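Peer 1: kindly return the folded structure for what I paste below:
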Amino acid sequence: MKLLIADDNPVWRKLMQAAVAPWGYRVVFAENGREALEALQSDDPPRLALLDWLMPEIEGVEVCRRIKQNPEAPFTYIILLTSRDREEDMIEGLDAGADDYLTKPIVAALLKSRLASARRIVEAVPPAQWTKPQVNGFEVHHLIGKGAFATVWRATHVATGRLAAIKIIRADLATDLVFERFAREVQVMRKMDHPGIAAIYASHLDREFAYYAMELIEGESLGHYVASQKPKATKIIEMMAQVCDALQHAHSQNIIHRDVKPSNVMVGRDGQPKLVDFGLSKSMFRAYSAPSSNETSEGAVLGTPLFMSPEQARGEAERVDHRSDIYAVATMLYLFLLREHPHGVNSMGREETIQTIATTDAKRASSINEKFNPQLDDILAKCLSTDPDARYQTAGEFAKALRDFLHDRAATRSGIGHS
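Peer 2: I've put the predicted structure just below:
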C-alpha cells in the first residue's frame, strides 16, 4: 500500500523512512504542503498519509481538511504528526478530518501499530465511496461529503418530501471523544426551533448505527458568500443581525455556540444565513466541577482562534458565556467591513493569535478607516470590549443595535466606511 510521508524537516523524513522501510509500504515523500496536496490529489493517490502539522506553503492540517472535504476523493487515512499534545489541538485536528494524531518524538513501535490499524481500515473501505446506507423514513440519493468517521448523504424525507442532509457516523471506528461530541451535537440541535438555525429532522444514536438528518442547505458558507457575491455593507450588517437572532434563540435554550465563525454560517440560495455546527456548544448553566471524560477540561482553549473572545483565549472557562458568541459575531462583522482583524492577527500563527487576543484590546474601527461611521464604530467597540459586562448583554440587543443603525443610516444616507 502506498504511504505518503510529508514533513519539511529532512531529519524527520529520514527517520520515518528508516522506520517504515521494513514494513512493506510503497513510500512517497513531500517536503511541503503543496507537494503533499498534489500527491493526494493525483490519479494514483496514497491511501495512507503521515502529514506534519506545520509545513511551508500549506499547513498539513489544511491539506487534511481539503482532502477530507472533497466528496470525489477516495478515502485516505490521514495521521497528523505534531509536537502539539493538548486536547484542543487534537480536537482541531479531528475537526479537520484527521483519522489519527501522533505527537513527536514518535516511537517506532507505536507508529507501526497505528499504520497497521490504518491499513486494515483502508482495506475495509471501498476506494470510491462508502456503501449507500438504508435510513428508515428517508430515500438516500448520493454521497455529498465524507470524513474520517462520518459520511454525509443527500436524501429526501419520504413523509414530507423535504430534502435532507444525513450525517452518519461510523460508530465502529469512532473514538469515544468523537462519538460523544456527535451525540452532544444531536442533543443540542434537537432543542432548536428557529429559521436561522439548521433544523434537525430525525436522529438515532447507538454504537451500531448513529446518524442525524438535518435540513439541507443548498448554498455556501458565509465567508465564501461574502467573497464571491460581494454584498453591500448594509446586506452584511443585516445578515449579522439575523445571526444574532439565531444566537438569541440558542441562548434562550441555555446553549452557547462557542465556535461562531464564517464557515459555521451557511447562506442558502435565498440569501438567508443559517447557523450550523453546535459541536463545541455547552450549557450556559453547566457546573464547573472536575471534568468528566466526555467534557472539555476547564481552562482549555476551544474554538477557532480568529473569532475567540479574550476570555476564551485566556482559557477562563468560567467566564465563557453567551457574550463570547456576541464577541465572535462582532469580529466577523469587523473583518467583513474592514478586511482587518480587530486585534491585528490576520497573518499570525495559532499560538500567537491566541496570545494576542488574550492580552490586547481590540482596535477601534475608526483607527483602521478614519471615515468609518461613528455609530457603527461605537456598536462594534461595545461588542469587542475585553470585559464581557461592558458588551451588549444579549444577542437580541446586538441585533437591535445593528438594525437601529441601518434605520438611522437609511434616514440620513451617511456612509459606513465600506461599500
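
Peer 1: can we go C-alpha only for contacts and neighbour counts from here?
Peer 2: OK.

Peer 1: going along the chain, name the strands of the stretch 251-400 of the chain.
Peer 2: 255-256, 265-268, 273-275, 282-283 (DSSP state E, counting those that start in this stretch).

Peer 1: and those strands, which is most packed in?
Peer 2: Neighbour counts (mean count of other C-alpha atoms under 10 Å) averaged over each of those peak at strand 273-275, with a mean of 27.

Peer 1: any idea which of the strands of the stretch 251-400 of the chain gets closest to Ala401?
Peer 2: With C-alpha to C-alpha as the criterion, Ala401 lies closest to strand 273-275 of the strands of the stretch 251-400 of the chain, at 18.7 Å.

Peer 1: tell me what that closest one is packed against?
Peer 2: helix 233-252, strand 265-268 (3 or more C-alpha pairs under 8 Å, 6 or more residues apart in numbering; DSSP states H and E).

Peer 1: can I get the ones you listed in a markdown table with distance to Asp277?
Peer 2: What follows is these, written out as a markdown table (distance: least, C-alpha to C-alpha, whole Å):
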| stretch | distance to Asp277 |
| --- | --- |
| helix 233-252 | 12 |
| strand 265-268 | 9 |
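
Peer 1: am I right that Ala159 sits in a helix?
Peer 2: No - counting by DSSP: H, G, I helix; E, B strand; the rest coil, Ala159 falls outside a helix, being coil.

Peer 1: so what's it up against?
Peer 2: Gly137 (C-alpha atoms under 8 Å, 6 or more residues apart in numbering).

Peer 1: distance of it from Gln253?
Peer 2: 28 Å (C-alpha to C-alpha, to the nearest Å).

Peer 1: run this one through as well so I can compare:
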Amino acid sequence: MNKYKVLEEWGAGAFGVTYLVEESGGGRKFAVKKVECMDEREGNLTLEEAMSLLELQHPHICQYKEFFMVWDNKISSLFFCLVMDYCDGGNLERMVQENRQQGTIINEKIIQRFLGQIIDALNYIHKKSISHRNLKPSNVLLKRDGDFFLISDFLPQTLATDEMKMKIRVDP
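Peer 2: Have a look, this model is predicted:
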C-alpha cells in the first residue's frame, strides 16, 4: 500500500474492508479492497486466479488497476488487495434510498438503461467463465454524470468460497 495514501475507510463488508485511496504524490483516486487470506498458499492461489480480472474490458465493469499482497505485522496476517477505479457518483443502493426518502420514483427510462447495462456486463463476464459472486445494489456504481452503471467488487473464487471470509475481523 506504499504507492497509495488512504483518504477514507468506506467500511467493512462480508469479504473485507474497502478504502478510498490516492496515488502517492496527489495522483488519481482509486478504491482498494483489502481481503484477509488464511495463509500464503491461499494468497498465491488468489493472486493467480485474480489475473483474469485485469483483462476485463467492458464499459459497464469497473476496471481493475492492479493486485498485490501486504503483510500486516500488527495482527500477523496476510491481505490480498484489489485496486480498482473510483466511481464518484455513489451506488445503486444509495440512489434507491435517496429516492425512497424523498418519496420519488426512479424514472422508468433510467431503470431500463440500468438493467440493459448490467445484463450486458453479466453476459460479458459469463462468456469469459467469470461469476460475480457478490452482486448487490451497493456493488453497482454510478458515474457522477449518472449515465453509466458499473459492476464492481469482483472476488476471486478462492476468497469468495472461504467461509472464514464471511466473518469480519474484529480488532481489540
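
Peer 1: next up, the contacts around the most centrally placed residue in the second structure.
Peer 2: Centroid-nearest residue in the second structure: Asp153, 2.4 Å away (criterion: C-alpha atoms, centre = their mean). Residues in contact with Asp153 of the second structure (C-alpha under 8 Å, 6+ apart) are 33, 132, 134, 139.

Peer 1: that one matches what in the first structure?
Peer 2: Matched by TM-score structural alignment, Asp153 of the second structure corresponds to Asp277 in the first structure.

Peer 1: so which of the strands of the stretch 251-400 of the first structure comes closest to Leu115 of the first structure?
Peer 2: strand 282-283 (34.6 Å).

Peer 1: show me what the closest one is in contact with.
Peer 2: So strand 282-283 of the first structure is contacted by 254-258 (C-alpha under 8 Å, 6+ apart).

Peer 1: got those as TSV, with distance to Asn136 of the first structure columns?
Peer 2: Shown next, in TSV, are the contacts of strand 282-283 of the first structure (distance: C-alpha to C-alpha, whole Å):
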residue	distance to Asn136 of the first structure
Asn254	31
Ile255	29
Ile256	31
His257	30
Arg258	33
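
Peer 1: need the max-distance pair from those.
Peer 2: Top of the distance list for the contacts of strand 282-283 of the first structure (C-alpha to C-alpha): Asn254 and Arg258, 12.4 Å.

Peer 1: of those two, who's got more company?
Peer 2: Neighbour totals were compared for Asn254 of the first structure and Arg258, and Arg258 leads with 26 against 18 (other C-alpha atoms under 10 Å).

Peer 1: any idea how far Ala399 of the first structure is from Val276 of the first structure?
Peer 2: Separation of Ala399 of the first structure from Val276 of the first structure (C-alpha to C-alpha): 19 Å.

Peer 1: neighbour count: these two, which is higher?
Peer 2: Per other C-alpha under 10 Å, whichever of Ala399 of the first structure and Val276 has more neighbours is Ala399, with 24 against 19.

Peer 1: map the more buried one across to the second structure for me.
Peer 2: That one, Ala399 of the first structure, aligns with nothing by TM-score structural alignment.

Peer 1: from Asp404 of the first structure, how far out is the residue nearest to Ala399 of the first structure when sequence neighbours are not counted?
Peer 2: Spatially, and ignoring its direct neighbours in sequence, Ala399 of the first structure is nearest to Ala241 (4.4 Å; C-alpha to C-alpha, 6 or more residues apart in numbering). Using C-alpha to C-alpha, Ala241 of the first structure is found at 11 Å from Asp404 of the first structure.

Peer 1: okay, these two: which has more neighbours?
Peer 2: Remark: of Ala241 of the first structure and Asp404, Ala241 carries more neighbours, 24 against 13, as counted by other C-alpha under 10 Å.

Peer 1: so what's the more buried one up against?
Peer 2: Contact analysis of Ala241 of the first structure by C-alpha under 8 Å, 6+ apart lists 398-400, 402-403.
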